[in-house]
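S.K.: predicted structure and sequence below. I'll ask about it afterward.
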Amino acid sequence: MSTSNPNVVAKPIRFNGYLKRNVPAHDAELTSTDAGTPMGEQMRLYWQPVCLSSELADVPKAIRIMGEDLVVFRDKSGDVGVLHRHCSHRGASLEYGVIAEHGIRCCYHGWHYAVDGSLLDAPCEADATRLKQTVCHGAYPAFERDGLVFAYMGPPDRKPPFPEYDTYTRPGDTKLVPFSNVYPCNWLQVYENIMDHMHTAVLHNHMTVEGVDQATADGVSLEGFGDMPVMQWEATRNNNGMVFIAGRRLPDNKVWVRMTEMIFPNYLQIGSLVPTAARERHSTSSCTRWSVPVDDTHMIIFGFRHFNSEVDPDGIGCEADCGVDKIDFLVGQTGNRSYDEGQRAPGDWEALVSQRPIAVHALEHPGSSDVGVYMLRKLLRDMVRGKTPADTLHAQLTAAGEPLPLYSQDSVLDVQELPSAEDRKLILSLGKRVFEAMRSADPLPADERDAHVRRQLDLIERSAAAPAAAQQAERATT
């Protein structure tokens, strides 16, 4: 008869490598994005960036997106084409094709395709009429926006409008500069890394081997992110997105509330990337990112850096350092360093790529700091299973011709510090109230949202000041 006590936790077995040799399968429902997979079909319902405009030269560019071999080009009339890579005639690759005034010609037999896949000419045929009427090459709708090339790879009858966010034009001096970062690993471990905001206090704060070059050490660190944040996470947009809310106590009775929002399945915007994030009253996004699968073991971050006087008032960012596989902040975002440099001063690239080509979730031992990551996975799983309601806010504002709001931001509040446990509760409360202030601006015209949020921040400060003063007075009399 068993006398085991279910409340007694078994001690872990030491030197147990032999018992842990077998690696379980990865979570294919979330990580696989080939055609026909649940996540792959979900991603194909959205416009996805596929390359930078600067990569389109006088010859075609071969690309691979979500397991599909494609070719992208800008024809001589200025139209962008994203076509299946292999010619519909005999399969020669169109990466060796000749760009024409309209469309592209295959190098093998000269079959000439328009950007929509229509066959325009087959010069080896005496009469190509029948072929022109029956052949249409695989092609996807595409366009250019601020230096990125976007393609829609989903069902033609479900093509959505491209989502315009208010942060693309607010404030008025915003300039969007395109970039990409290449990662030889699965898309999900890069995407979910953003909801793991706790890592910024460790990985991005001098997690270096002794003796590393100081310039390198500084490059992988984020000034102001060293203190462990007080974290909470919220679903947004009828579970079509989520936000983290990170609160940090600053000197001089200030609290910094930082939020980053994801829009599923693979879009996000990040707040300020410079030290002024912890000094400015309120600022919005400085970075837009799409985590785009190349295949299941490779991905590319495509995005815009937002340059304006609000998110970078000191002009620290550098447009020239943004481009193909490069970004202007935080060393370790790309694999452009030596192995030794990566070992001595690891960054996101090293931490994410080293999780295996596809991270194995079944081997993880999550803690309380991982709530956001596991919440993200659940929301994504619900989405690919068809359990997520429509994003009514998106539909409403798009129909009204209004740009969409994002909750990514940084705000600094003047609120008196309380004793440790009470202060933690206060910071949590302030974070939630800033989040609600951002959401309360949703129905307003885009040009009124920022002023509304700033007024709400003033109200939050004033209402937080009274209880803090009362508590301080109570402690003084006891």
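M.R.: Ah, there it is. Remember, it's a predicted structure, so these values are computed and weren't measured experimentally. Numbering: from 1, shown residues only.
S.K.: rest of the way, CA atoms for contacts and neighbours
M.R.: Will do.
S.K.: longest helix anywhere in the protein?
M.R.: helix 446-476 (DSSP state H).
S.K.: same question for that one: list its buried residues.
M.R.: By neighbour count on 16 or more other Cα atoms under 10 Å, the buried set for helix 446-476 is 446, 449-450, 453-454, 456-457, 460-461, 464, 468.
S.K.: just the helices in the stretch 201-350 of the chain please.
M.R.: Under the criterion DSSP state H, counting those that start in this stretch, helices of the stretch 201-350 of the chain are mapped to 214-219, 339-344, 348-353.
S.K.: of all these, which lies closest to Val311?
M.R.: helix 214-219 (19.5 Å; Cα to Cα).
S.K.: that older thread, could you say what helices and strands the longest helix of the chain packs with?
M.R.: If you count contacts as 3 or more Cα pairs under 8 Å, 6 or more residues apart in numbering; DSSP states H and E, helix 446-476 packs onto strand 409-414, helix 420-440.
S.K.: looking at those, which one is packed in the most?
M.R.: Among those, the stretch with the highest mean neighbour count (mean count of other Cα atoms under 10 Å) is strand 409-414, at a mean of 24.
S.K.: so what's Glu319 up against?
M.R.: 177, 307, 328 (Cα atoms under 8 Å, 6 or more residues apart in numbering).
S.K.: what angle sits between the longest helix of the chain and helix 420-440?
M.R.: Interaxial angle, helix 446-476 versus helix 420-440 (axes from the mean of the first three to the mean of the last three Cα atoms, to 10 degrees): 160 degrees.
S.K.: this is the comparison structure:
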Amino acid sequence: DVNSKMLGWRVMGPGIVTRGIGDKSMVGYETIDFLEGQVAMRRPERFGAYTLEDLPPIPGDHRARASYKAAQYAPGDYEAIISQRPVAVHAMEHPTKFDAGVFLFRKMLRDAVRGANPAANPDNFAEWLRSVGGAPNSYCSGNVFEIPEGASVEQEIANRRHVSRQIVAILTESEALKGDGRSAFVREKFDDLERSVRNPLPQ
């Protein structure tokens, strides 16, 4: 069986969509309210010929889509997924260092399927989920820092690396906390980090 179905969750709320730009009227079957290229159809076709409640037909061959040409000029996540063929040939890939997470996830899946990781089974997953009260700590990439641009390209690169590493360190430290306590800890540490970069101490 080489078929699959993708289900996407769009989470909204003041703690997630901090700028209030989420649009529920654009979330549904074959549509999402942020980036183009997340689904098979592009917005002009999706909302030009159908309503939000409709279930538009999707061609089995992605090259037969009305938006195929536009998708070639501006490919999205959907194109990256659908163009891999039924079984991806990894030898044809050209990964960069930014693909490290993809390769780590693949290894986790292989270990689970092949039995190399005995803990990766439904019973153990259910037990872990119960141990954290059904609410495990999670992470997102929606944090925005207001920091000045570096005086040079080299300084900008150094600043970004510093901030990124500090974010990882803060989130790692927060892993021991739960719920509102963890949220407050992360916000406080992030605010401190932002201030330290905006107003660095004299050397």
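M.R.: Perfect, thanks for sending it. Predicted, not measured: the structure shown is a model, and the values here were computed from it.
S.K.: let me see the TM-score of these two.
M.R.: Here the TM-score for the pair of chains, by TM-score structural alignment, normalised by the length of structure 2, is 0.66; 175 aligned residues with a Cα RMSD of 3.4 Å.
S.K.: skipping its backbone neighbours, what lies nearest the counterpart of Ile32 of structure 2 in structure 1 in space?
M.R.: Using TM-score structural alignment, the partner of Ile32 of structure 2 in structure 1 is Ile327. Closest residue to Ile327 of structure 1 apart from its sequence neighbours, by Cα to Cα, 6 or more residues apart in numbering: Asp321 at 5.7 Å.
S.K.: follow-up on the earlier one: got the buried residues of helix 446-476 of structure 1 as JSON lines, with distance to Arg258 of structure 1 columns?
M.R.: Shown next, in JSON lines, are the buried residues of helix 446-476 of structure 1 (distance: Cα to Cα, whole Å):
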{"residue": "Ala446", "distance to Arg258 of structure 1": "21"}
{"residue": "Arg449", "distance to Arg258 of structure 1": "18"}
{"residue": "Asp450", "distance to Arg258 of structure 1": "16"}
{"residue": "Val453", "distance to Arg258 of structure 1": "14"}
{"residue": "Arg454", "distance to Arg258 of structure 1": "15"}
{"residue": "Gln456", "distance to Arg258 of structure 1": "16"}
{"residue": "Leu457", "distance to Arg258 of structure 1": "13"}
{"residue": "Ile460", "distance to Arg258 of structure 1": "15"}
{"residue": "Glu461", "distance to Arg258 of structure 1": "16"}
{"residue": "Ala464", "distance to Arg258 of structure 1": "18"}
{"residue": "Ala468", "distance to Arg258 of structure 1": "22"}
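S.K.: which two from those end up farthest apart in space?
M.R.: Ala446 and Ala468 (34.2 Å).
S.K.: where in structure 2 does stretch 233-251 of structure 1 align, residue-wise?
M.R.: Against structure 2, stretch 233-251 of structure 1 falls on no residues (TM-score structural alignment).
S.K.: can you pull the buried residues of that stretch?
M.R.: 233, 235-237, 239-250.
S.K.: excluding chain neighbours, what is closest to Met299 of structure 1?
M.R.: Residue nearest to Met299 of structure 1 in three dimensions, not counting chain neighbours: Pro293, with 4.3 Å by Cα to Cα, 6+ apart.
S.K.: what lines up against Phe103 of structure 2 once you look at structure 1?
M.R.: That one, Phe103 of structure 2, aligns with Tyr374 by TM-score structural alignment.
S.K.: OK, contacts around its match?
M.R.: Applying Cα under 8 Å, 6+ apart to Tyr374 of structure 1 gives no contacts.
S.K.: average offset between the helix or strand harbouring it and structure 2?
M.R.: Using DSSP states H and E, Tyr374 of structure 1 sits within helix 371-384. Compared with structure 2 after fitting, helix 371-384 of structure 1 deviates on average by 2.9 Å (mean Cα distance after the TM-score superposition for structure 1).
S.K.: now the element after that helix, going C-ward?
M.R.: Once helix 371-384 of structure 1 ends, the next helix or strand along the chain (criterion: DSSP H and E) is helix 392-399.
S.K.: buried residues in that following helix, which are they?
M.R.: 394, 397-398.
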